[in-house]
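Q: Return atomic coordinates for the entry below.
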Amino acid sequence: MTDTTGFAALERREWSDPNVARAYAQAFAKASDMVVPALVAAVRAGSGTRALDLCCGHGNVSAGLVGAGAEVTGVDFSPAMLEMARIAVPGARFVEGDAMALEFEDGTFDAVTIGFGVPHVPDPPQVLAEARRVLKPGGRLAFSVWCGAGAESALGYVFEAIAAHGDPGITLPPGPGATDYADPALAFPVLEARGFAGCHCETVPSAWKVDDPAAPYVYFLEGTARGGALLRPQPEENATAIRASVVERVLAAHGTGPEWRVPIPANVTSAEAV
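A: Just a heads-up that it's a prediction; the model follows:
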C-alpha cells in the first residue's frame, strides 16, 4: 500500500498557510465558484435540507447551499480556510475536522457536497465511505474535480509546462492524482462499492476571465497546494521557462487578447445513498 504520509503533511501545510488560502479564495476560486450551482443542484438542496459541505475551504459551496435554504455544516482541516468561511457565510456552522473520520452520527445528513476536495485527501475512497455513512438513505452526494487528460484546460497548461521545464528534483510525495476522480470509470465503481447508486457525471465549462496570459501560472503558484509545492521552489531559470510556456499556450489557444477566457473545466459527479 502506498505511504501517503508525506502527501497528507504537504496538503495540511500548504492549505493552512493563510497566504495560500487567501490567494486561492481571491483568484483561483473565480473558476470554482462557477461550479457551485451544479453541486447545489446535484444534491437537490432546498429549504430544510441538512447539508454537510466537506473540504469546505473558504465557504463558497456552503454559501450556495445556504442560499438554497439548506441547514449547512462545513468541515475542513485548514484553520485559515475556516476563518474565511465563518466571515463569508455566517449562516452556516463550520468545524475543523478530518473528512476521512467524521465526528457525526450515521444518517445525520440529507446531502453531502465536496467542492474540489477529493484529490486533496490521502484516501478518497475512505472519504466517500464516510460521506455514505453520515447520509440518510436516499440522501445525495455531489463532488467536483477538475477535468484531466483530453480537456482543454489551464490545469494542463501549467502541469505540462512543469513537466517540460521544471527542475526534475522537485517532486510531490505519493498521493491521489489531481484529476483521478473526474473519470467516471474510476469514480462510479468506487461509489457503488460504498453504498451509492444512480451515479451521474456532468461537465461544467468553468473558466477564468483574465487580462494577463500568465494568470494561470500565477494562480497555481500562489493559490494551490499541489501546484504551488511544485512551482514555489523552482530555480529562477526554470520558473521563467514554465511561466513563458504557460503564456505561449494561452496565446496560441485563446488569441492575442487583451483579455482571455481561459478554460479550467470540472466534472461534477453525483449519486444517491442506498
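Q: Every contact and neighbour count from this point should use C-alpha atoms.
A: Noted.
Q: Just the helices from the stretch 1-150 of the chain, written as ranges.
A: 5-15, 18-23, 29-32, 36-42, 60-67, 79-88, 124-134 (DSSP state H, counting those that start in this stretch).
Q: out of these, nearest to residue 96?
A: helix 79-88 (6.9 Å; Cα to Cα).
Q: Give the other helices and strands that the closest one contacts.
A: Judged by 3 or more Cα pairs under 8 Å, 6 or more residues apart in numbering; DSSP states H and E, the packing partners of helix 79-88 are helix 18-23, strand 93-96.
Q: Which strands or helices does the last one pack on?
A: I take that to be strand 93-96. Short answer (3+ Cα pairs under 8 Å, 6+ apart): strand 93-96 packs on strand 71-76, helix 79-88.
Q: May I see those arranged in JSON lines, with mean neighbour count and distance to residue 112 as well?
A: Output for the helices and strands packed on strand 93-96, formatted as JSON lines (neighbours: other Cα atoms under 10 Å; distance: least, Cα to Cα, whole Å):
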{"stretch": "strand 71-76", "mean neighbour count": "24", "distance to residue 112": "10"}
{"stretch": "helix 79-88", "mean neighbour count": "19", "distance to residue 112": "17"}
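Q: quick one more, to check against the first:
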Amino acid sequence: MTGFDESERLIWAGRAAAYAGSFARLCAYPVAQLLDAAEVGPGVRVFDVGTGPGTVARAARSRGATVTAVDAEPSMVELARQAEPAADIQVAALPELPFGDGQFDAVVGNFVLNHVGRPKTALAELRRVVRPGGWIALTIWATPPAAGQTLLGLALRAAGAVRPPHLPSLASEEDFPRDESGLTDLLGAVGLRDTDCETLRWDHRASAEEWWSGPAAGVAFTGHLVQSQTPEIRAEIKRHFDVISLEFADSDGVLTLPHAALLARARR
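A: The predicted structure follows:
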C-alpha cells in the first residue's frame, strides 16, 4: 500500500453517512451512462469496484444484473448492503481483489481511479477479473475542472489554507493526464482494447448548506484539508465559501455548479 492509499483510508474512515448526505447525489449523475458503456443488462455478472453507498450496485441490479461490489471503507459497505441487499458486497481494495481471473462479464468503477495510489496497477487488476471480451467502464474527474468544481478550492486558497504534510500527493510516476487521451492511453497501457473516452458535462444543483456539509464533515480530500486547518483558517474558508457561492446562486439561493468528468470504456 502506498502512502497515498494510506491517506485515502484515513480520509474516508467513517465518512459514509456524511458523503451520502453531500456529494453522493453529484457522483450519481453518470451511473446510467457508466452501465450503458459496460453493456450491463439482465444476467450480466457485474463487478462494481469502489461502490461507496451502493448507488451503482443498486442501479445494476435494477437492470437484472448479478452484482458483486467492494469498497475499501467498511462504513460504505454497510450503507451499500442496506441500499442493495441482493448484491454481494464486501470490504476489499485495489490493487488486490479476492476474485478469480475472468470472473465477471463487466467491471464498472464510478470515480474510483482518482482514489488509488497506483492507477495503472489497479487497472491491470480490473483487467484480470473481467472475462476476455468483457467491458471495463470507468469515470474520473476531468482536468481542467469545470467552474462548479473550483468553488471549494477557491475558498481554500482565498483563506490561505496550507496542505499539511500528512496528505501526500499521488507519486509523479503514477500520475497521468486527466483528459480523454490521457485516460485512453492508460487503458491501452494495460492491454485493454477498443478504448473510448468522452467528457460528460452537467450542472449540479444543490443548496449552499448541502454543498458545504461535505467538506465541513471532512468528506474527501477537500474536506480533510478543511479539517486540518486551524479554527481561524476554517472560519475564513467558510466566509470565503459563502461569498464565492453567491456567484453560483439563483434567486432562491440554490447553487448551479457546472461539473465535468471523463467516461471511458475498454474491452479485455
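Q: State the TM-score obtained for the two superposed chains.
A: Here the TM-score for the pair of chains, by TM-score structural alignment, normalised by the length of structure 2, is 0.89; 265 aligned residues with a Cα RMSD of 2.2 Å.
Q: how close does residue 107 of structure 2 sit to residue 199 of structure 2?
A: According to Cα to Cα, to the nearest Å, residue 107 of structure 2 stands 20 Å off from residue 199 of structure 2.
Q: Compare neighbour counts for the two and give me the winner.
A: More neighbours surround residue 107 than the other of residue 107 of structure 2 and residue 199, with 29 against 15 (other Cα atoms under 10 Å).
Q: wait, what's in contact with that one?
A: Each residue near residue 107 of structure 2 by Cα atoms under 8 Å, 6 or more residues apart in numbering is listed here: 38, 46, 47, 48, 49, 126, 130, 134, 135, 136, 137.
Q: which residue lines up with it in structure 1?
A: Structural correspondence for residue 107 of structure 2 with respect to structure 1 (TM-score structural alignment): residue 112.
Q: On the three-state scheme, the counterpart of residue 185 of structure 1 in structure 2 is what?
A: In structure 2, residue 185 of structure 1 lines up with residue 181, judged by TM-score structural alignment. Of the three states, residue 181 of structure 2 takes helix according to DSSP: H, G, I helix; E, B strand; the rest coil.
Q: How about the one 4 residues further on?
A: Using three-state DSSP, the three-state assignment for residue 185 of structure 2 comes out as helix.
Q: what's the neighbour count on it?
A: Counted with other Cα under 10 Å, residue 185 of structure 2 comes out at 16.
Q: Could you check how far it is from residue 111 of structure 2?
A: To residue 111 of structure 2, residue 185 of structure 2 is 18 Å away according to Cα to Cα.
Q: got it, and residue 238 of structure 2?
A: Distance of residue 238 of structure 2 to residue 111 of structure 2, computed by Cα to Cα: 26 Å.
Q: C-terminal to the longest helix along structure 2, what's the next element?
A: Longest helix in structure 2 by number of residues, with DSSP state H as the criterion: helix 231-245. Using DSSP states H and E, the helix or strand that follows helix 231-245 of structure 2 in sequence is strand 254-267.
Q: And stretch 257-264 of structure 2 against structure 1, how far off on average?
A: Compared with structure 1 after the fit, stretch 257-264 of structure 2 shows a mean deviation of 2.2 Å (mean Cα distance after the TM-score superposition for structure 1).
Q: What residues in structure 1 pair up with that stretch?
A: Per TM-score structural alignment, the counterpart of stretch 257-264 of structure 2 in structure 1 is residues 262-269.
Q: Tell me which residue is most central in structure 2.
A: residue 111 (2.4 Å; Cα atoms, centre = their mean).
Q: Residue 134 of structure 2 - how many residues pack around it?
A: 19.
Q: That one -> structure 1?
A: Checking TM-score structural alignment: residue 134 of structure 2 goes with residue 139.
Q: which residues sit in contact with the residue lying closest to its match once chain neighbours are set aside?
A: Leaving aside its sequence neighbours, residue 139 of structure 1 sits nearest to residue 110 (Cα to Cα, 6 or more residues apart in numbering; 4.6 Å). Neighbour list for residue 110 of structure 1: 49, 50, 51, 135, 136, 138, 139, 140 [criterion: Cα under 8 Å, 6+ apart].
Q: and these, which of them are in strands?
A: If you go by DSSP state E, those have 50, 51, 135, 136, 138, 139, 140 in strands.
Q: Which residue in structure 2 aligns with residue 89 of structure 1?
A: Aligning on TM-score structural alignment places residue 89 of structure 1 opposite residue 84 in structure 2.
Q: which residue sits closest to that match, ignoring its sequence neighbours?
A: Nearest non-adjacent residue to residue 84 of structure 2, counting by Cα to Cα, 6+ apart: residue 58, 5.3 Å away.
Q: Could you pull up the residues touching the one you found?
A: Counting by Cα under 8 Å, 6+ apart, the residues that residue 58 of structure 2 touches are 83, 84, 87.
Q: Please tell me how far the counterpart of it in structure 1 sits from residue 169 of structure 1.
A: Alignment note (TM-score structural alignment): residue 58 of structure 2 maps to residue 63 of structure 1. The gap separating residue 63 of structure 1 from residue 169 of structure 1 is 40 Å, by Cα to Cα.
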